[in-house]
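**Student:** here is a sequence together with a model predicted from it:
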Amino acid sequence: MEDSTNTQNPDPSSLNTLLVFNSKTQKIEAVKTVDEKGNLMTVPNTQKNQNQFLKIDKNGDPLSNFFSNFLSQLKNPTLFNFFTCPFKESEKIGKQIQHHLKHPSTEGQEFLNTYKIVNPNTNIMSTNPLSEKEYQYSPDQIDWEMMSKFGLTQEKLEKANALEPMLRGFKTNGLLPISLNLGTALIRIDARLSLSTNDAGDVRINLHGIRKEPNFNFKFLGHEFTPEDRQNLIENGNMGRVVDLINPKTDEIIPSLISRDRLTNELVAYKVEHIRIPDEIKGIRLDESQKQTLIEGKALYLEGMISTKGEPFSAHVQFNADKKYVEFLFDHNQSQQQSQSHSQTEAPRTFRGKELNDDQYDRFKAGQTIYLDGLLDKKNQPYQGYITLNQENGKIDFSFQNPDKIQQQTKPTEEHKTQTAVNSEGKTNEATKHVKEPLQKGQQSPKDKSQQVKQNKPQPRAGKRI
C-alpha cells in the first residue's frame, strides 16, 4: 500500500494517524500498513514506534477517499474498528480510547464519536453522522491571533483534546478557561468553543459561556415555550418535538429541534432537514417508523443493544440538537431528585483542574462515584482515580480504586451470609440449627460426620407440666 505521507514534509500538526481496535486482541494499536496478502500490519501505539505509523496528511488527502482505498486492500475489515487522531497525540488519545471501550459510558461514547471513522464496506455505523465526513475546518482557517487573546494556543487545544471536535464542526467536549484582557478590564470565564462561518465565508470563533439557567421567559427564534417544553429541556436536555422557528435575517420558517447544552444551559436549535439517523444503533437495525420517531425529536426505547464489551443492554435514545447526533439517555430525573435533598451544598464542577461534563456532573451531584482520567499531579504527570461527593459534609472523597467495588468486596458473599447470620446475628440456619459449635468460614451445612449426626439426632419434645 502506498504511504499517504506528503513528500514535501508537511507540518506535523497537519498529520493524522490511524488507530485500530482489534476485536480479537481487544487492544488499540497503530496501523503501519496492509501487506500484499491483505493482512493489517500494526505496531504498539507508543511514541518510540511513531516512525513506523501510517501518516495521513489531512490537508492533502481527503480522508474518506483514502480510507475507502485502504479498506479495499484489507482482507477482513469487519474485524476492526478504526479511529483517526492527530499524529502527535496518538499515544495519549489511544489510551483514552482503550479506556472508554473497556468502560462504556455516555461521556465515553461522545469521546469515541469524535475520533471514530465509519467503515464504508460494512454496516458498522456510528451514532454520529458527522463522523462519516471530512473535517469541516482546517487549523489554518482559525484566527490564532484572536485565539491567543483568549489565552489559548493550538498546542493547548490539542493537549486538551479540544481542537479535533472543533474542526469536525462540534463544540469542545468540555469547558475551557478563557482569559480576555481588554486593557482596563480582565474577563475570566469558563466556556465551550466552536467554529462557524460568517456571511463573508470567514471562520469565526464562538464562545459558549455558562448560564445559570435557560431563559424561558422570552421567545426563542419565535417559539414560545410551553410548561412541558421547559420540563423536558430541564430534565433530559431535549425538548422532544419539532417546532417552527423563524430565521431573524430572512424570516424563513425552519422546522427544527431544540436541546439544552447541559454544560452551559445554552438553548440550541438544529434544522430537521439536516438530521441524519443511522441505520443501526449498537446492533439494532432501525425500521422507518423508528427513524421517523427520532427525526420528530421523540425518545425511542431500544432493547437488546450490544455494548462494546459484548454485553446486551437496553436504553432510550433521542436526537440531541446540541450534539447533532442520536444520544443514549440516562435517568437524569433520579439524579436531580437525589441532589435536591442536598441543594444546600453546591457540588463543584471541577476537580483538580478537570472539568466534569454534564452526565458526570449529574451523577456526581447524586452521590455516585465518578471515574476521572487526565488529572495532572504537581509535576504535570497524568494520573486517574475515582471521586465521590460526601453528602454529609459536601467534601470530595478521592480514591485510586473504585470505592464501590471495594465496598462490595467487603460485604459477605453468598457463601458467607449463613455464617455471618448465625454467628453474629443469632439467627437460625435450618441446615445447622442443632449444631452448637459456631459455623466456620463460609460454612452453610454440617462440616463433618460428627456434626451431621448431631444435626440428624431427634430432639426431645417438651413435656407437659403437671
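**Tutor:** Yes, it's here. Numbering: from 1, shown residues only.
**Student:** switch to C-alpha atoms for all contacts and neighbour counts from now on
**Tutor:** Will do.
**Student:** and residue 33, how many neighbours?
**Tutor:** Per other C-alpha atoms under 10 Å, the neighbour tally for residue 33 reads 22.
**Student:** you'd agree it is in a strand?
**Tutor:** Yes - judged by DSSP: H, G, I helix; E, B strand; the rest coil, residue 33 forms part of a strand.
**Student:** distance of it relative to residue 82?
**Tutor:** 13 Å (C-alpha to C-alpha, to the nearest Å).
**Student:** same check on residue 193?
**Tutor:** Taking C-alpha to C-alpha, one finds residue 193 at 26 Å from residue 82.
**Student:** ok, residue 269 next?
**Tutor:** Taking C-alpha to C-alpha, one finds residue 269 at 31 Å from residue 82.
**Student:** kindly report the same for residue 291.
**Tutor:** 26 Å.
**Student:** the more surrounded of these two?
**Tutor:** Comparing residue 291 with residue 82 by other C-alpha under 10 Å, the one with more neighbours is residue 82, at 20 against 16.
**Student:** that one contacts residue 17, correct?
**Tutor:** No - between residue 82 and residue 17 there is no contact under C-alpha atoms under 8 Å: 10.4 Å.
**Student:** could you pull out the helices for the protein?
**Tutor:** If you assign secondary structure with DSSP state H, the helices in the chain sit at 63-72, 90-102, 106-115, 144-149, 154-159, 163-167, 227-235, 288-295, 332-340, 358-365, 403-410, 414-425, 449-456.
**Student:** can you lay out the ones you listed as TSV showing distance to residue 44?
**Tutor:** Converted to TSV, those look like this (distance: least, C-alpha to C-alpha, whole Å):
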stretch	distance to residue 44
helix 63-72	20
helix 90-102	9
helix 106-115	18
helix 144-149	34
helix 154-159	21
helix 163-167	23
helix 227-235	43
helix 288-295	40
helix 332-340	39
helix 358-365	31
helix 403-410	31
helix 414-425	42
helix 449-456	58
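**Student:** below is structure B, check it against A:
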Amino acid sequence: MAETLNPKDKVLLMREEGEGSNLKVVQGISNKGKIKAIDPLKAKQTDFLIIDKHADPIENFFKNFVNQAKNPSHTGFFAISVELLDKVIKMSDAELENYRVNPKDFLKEGKEESTKESQNQTQTQTTTSTEEKSAELEPKTEAPDETRREFTQFDTTRIPESEYQKFGITPEDLEKELNAMSYGFKSPHLIDINLNIDGERYPMQARLSLEEQPDGNLKIISYPRLNQVDLDKPFQGVILPDDVKENLLATGNGGRVVELEPKPGEKVPSLVSIDQLTNRLEAVPADKLNVSQNLKGVELTGEQQQSIKEGKKVLVEKMTTRYTMGTDNPRYIDAYVQFNAAKGRYDFTYDGLDRNRYNRRQTQIQNNNIRIPKVLLGVPLTQQQQDKLRNNERVIVMGMVKNGRKFDSSVKVDLKEGKFEFKKINPETLELLRKGPKTQSKKKVEKKTQENPTDNQQDKKKLQTNNTTKSAGVRM
C-alpha cells in the first residue's frame, strides 16, 4: 500500500455483479479468497491498492483471487485513476466498462483465458425490408451454453479495415464501445451504421459484438434495432405464453420462468427480458442465476431469494442507497426488485411505494434537532438501534439508568415533542428479555413492538394491576 497517492495513480475498485452495483475500494484478499473492501467515501489513502504490474501486492491479490475465489465471474474489477475517484460513483454502467480489468489478463498479459457467460440469442424476424436484409449478417440461433466457455480477451487490432467499411464506421466510432466488446459483450450503446449489402447502403442503428474467425481475424456482428418487439414469433423454439407477453410489454421482464426449447427436445427453463436498446428478446437459464443473500444491506429471506430466481418482482424494504452505503448517515429506500435477463442485473422499480418514507422521518428528526446518541442513559446503542431511532422506529433498550435507578424500556423518537419517548414493556415480554432470549426471539419482540406502538387493551389491564414499576409513559 502506498503512503501517498499520485493523481495519475490507478487504484483498484470492485463490485459484485447484479448486486445493486455498489463500488468498493479493494484493500486486499484473504488466503481463502475473501476480498477485503471498503466504501469509497470512508477510504483513506493507505486503504487503496495501486495497480502496478511490477508491484507484489496487486499481483498477489489477483493470483489469490483467481486461485481461491469461488465465483470469480460474479466480481467486476475496475482500474480508476485517483483524479477520477470523485466522479466514478456517478458513472453509468456503460462508462464504467471502459475501466474494467480482467484478473487473468492482467497476470498473463492477455494470454491467459478467462470466463464469461455466452451471449447467444434467438434472432427474430424484422418488420421492415431493411431489417430483413441486415439479418443476413446476424448470427444463427444457438442454444444457451449450460457451462461457461473459456476465451481470451480479443485484440481489437485484429479487426480488418474491411469490417469497418462494411458497416460504414471507423475505429473512432467504436472508441467507447471496444473495451466491452473485447470481452465478448455487445456494445453498451446503439451505433449508427450504414450496412453495405450487395453494394447498397442501409442506414440503421445497432448494437455490435465481435466474433473470432478461423484465420484469427475478428468479425463484427450486428444486432439492428427493431421498430418494436415481436412477441408473436417463436423465441428459442416456443411461442411465449400470453401472461409472459403481457409482462414483457409492461415491465420488460417475463415475470416468471419459461421453458424454452433452443434445440429440438432440449428444454431449458429460462428468464426472458427485452433488450430495451434493440427491442430484441434475451434469455438467461434459470439455473445460472445466483441470488445473493444480502442486497444493499438487507438480508433476503429464503422466500425472497427463491422468488427472484423465479423471475418475480419482490418487495425489498429499507435498502441502503448507493451513495450512503457505509456512511454515518445512511439513507434508506423501498423498491421492487426483479432480475433483468437482458441487462444481467436487477431492475429496481417504485410503483405505488412512498419514496420519501424514510427521508421524511429523517428530515423531521433533523428539523427538531434530535440527536441520536451512541449511548442512551448509560447504555451503548448498537448501530442497528441508532439507525432504527433515526428512522423513527421503536427499539428495546435494557439497563438504562435515571436518578440512580435502572429500568428497561421501549424507546422511540417523539417528533412532536422533539424528545425520546419511553414506554414500559409488558411484563411477559420483559421477563423473556431478562432471561436472555435468543436473538431471533428478541428481533420478533422488537418487530411486534414496532407494529404495535401502543399497548393493546389486554396489556393495559395487566399494567394497571401491576404497579410495581412507575416508569410507564416517561418522557425525557
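**Tutor:** On my side now, so go ahead. Remember, it's a predicted structure, so these values are computed and weren't measured experimentally.
**Student:** any idea what the TM-score is?
**Tutor:** Once the chains are laid over each other, their TM-score by TM-score structural alignment, normalised by the length of the first structure reads 0.46; 268 aligned residues with a C-alpha RMSD of 4.8 Å.
**Student:** please identify which of the helices of the first structure is closest to residue 319 of the first structure.
**Tutor:** When the helices of the first structure are compared by C-alpha to C-alpha, helix 288-295 sits nearest residue 319 of the first structure, at 6.0 Å.
**Student:** which parts of the stretch 201-350 of the second structure are strands?
**Tutor:** 218-224, 258-263, 266-275, 280-285, 294-295, 298-299, 314-320, 332-340, 345-349 (DSSP state E, counting those that start in this stretch).
**Student:** what's the closest of the ones you listed to residue 28 of the second structure?
**Tutor:** strand 294-295 (21.1 Å).
**Student:** so for residue 460 of the second structure, which of the strands of the stretch 201-350 of the second structure sits nearest?
**Tutor:** Once the strands of the stretch 201-350 of the second structure are compared by C-alpha to C-alpha, strand 314-320 is nearest, at 31.3 Å.
**Student:** now do the buried residues in that closest one.
**Tutor:** By 16 or more other C-alpha atoms under 10 Å, the buried positions in strand 314-320 of the second structure come out as 314, 315, 316, 318, 319, 320.
**Student:** CSV for the residues you listed, including distance to residue 162 of the second structure?
**Tutor:** Listed next are these as CSV, based on distance: C-alpha to C-alpha, whole Å:
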residue, distance to residue 162 of the second structure
314, 48
315, 50
316, 50
318, 53
319, 50
320, 49
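**Student:** out of the residues you listed, who's nearest residue 398 of the second structure?
**Tutor:** Of all these, residue 398 of the second structure sits closest to residue 318, with 25.1 Å by C-alpha to C-alpha.
**Student:** residues contacting that closest one?
**Tutor:** By C-alpha atoms under 8 Å, 6 or more residues apart in numbering, the contact list for residue 318 of the second structure reads 298, 332, 333, 334.
**Student:** burial count for the last one?
**Tutor:** When you say that, I think you mean residue 334 of the second structure. 21.
**Student:** now the second one
**Tutor:** The local packing of residue 332 of the second structure (other C-alpha under 10 Å) involves 23 other residues.
**Student:** just checking, residue 13 of the second structure touches residue 24?
**Tutor:** Yes - using C-alpha under 8 Å, residue 13 of the second structure makes contact with residue 24 at a distance of 5.5 Å.
**Student:** neighbour-wise, which of the two wins?
**Tutor:** Legend: neighbour count by other C-alpha under 10 Å for residue 13 of the second structure and residue 24, higher for residue 13 (26 against 23).
**Student:** so what's the more buried one closest to, chain neighbours aside?
**Tutor:** Nearest residue to residue 13 of the second structure, sequence neighbours excluded (C-alpha to C-alpha, 6 or more residues apart in numbering): residue 25, at 4.7 Å.
**Student:** is it correct that that neighbour is in contact with residue 76?
**Tutor:** No - the criterion here is C-alpha under 8 Å, and residue 25 of the second structure misses it with residue 76 at 11.9 Å.
**Student:** quick revisit: a markdown table for the strands of the stretch 201-350 of the second structure, including distance to residue 422 of the second structure?
**Tutor:** A markdown table is the format used below for the strands of the stretch 201-350 of the second structure (distance: least, C-alpha to C-alpha, whole Å):
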| stretch | distance to residue 422 of the second structure |
| --- | --- |
| strand 218-224 | 63 |
| strand 258-263 | 53 |
| strand 266-275 | 50 |
| strand 280-285 | 52 |
| strand 294-295 | 32 |
| strand 298-299 | 28 |
| strand 314-320 | 24 |
| strand 332-340 | 25 |
| strand 345-349 | 37 |
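**Student:** and of the ones you listed, who's closest to residue 64 of the second structure?
**Tutor:** strand 294-295 (23.9 Å).
**Student:** which other helices and strands contact the closest one?
**Tutor:** Packed against strand 294-295 of the second structure by the contact rule (3 or more C-alpha pairs under 8 Å, 6 or more residues apart in numbering; DSSP states H and E) you find no helix or strand.
**Student:** how near is residue 97 of the second structure to residue 191 of the second structure?
**Tutor:** In terms of C-alpha to C-alpha, residue 97 of the second structure sits 16 Å off from residue 191 of the second structure.
**Student:** please read the previous query as pertaining to residue 316 of the second structure.
**Tutor:** 36 Å.
**Student:** hmm, back to that, more crowded one of residue 25 and residue 76 of the second structure?
**Tutor:** residue 25 (24 against 18).
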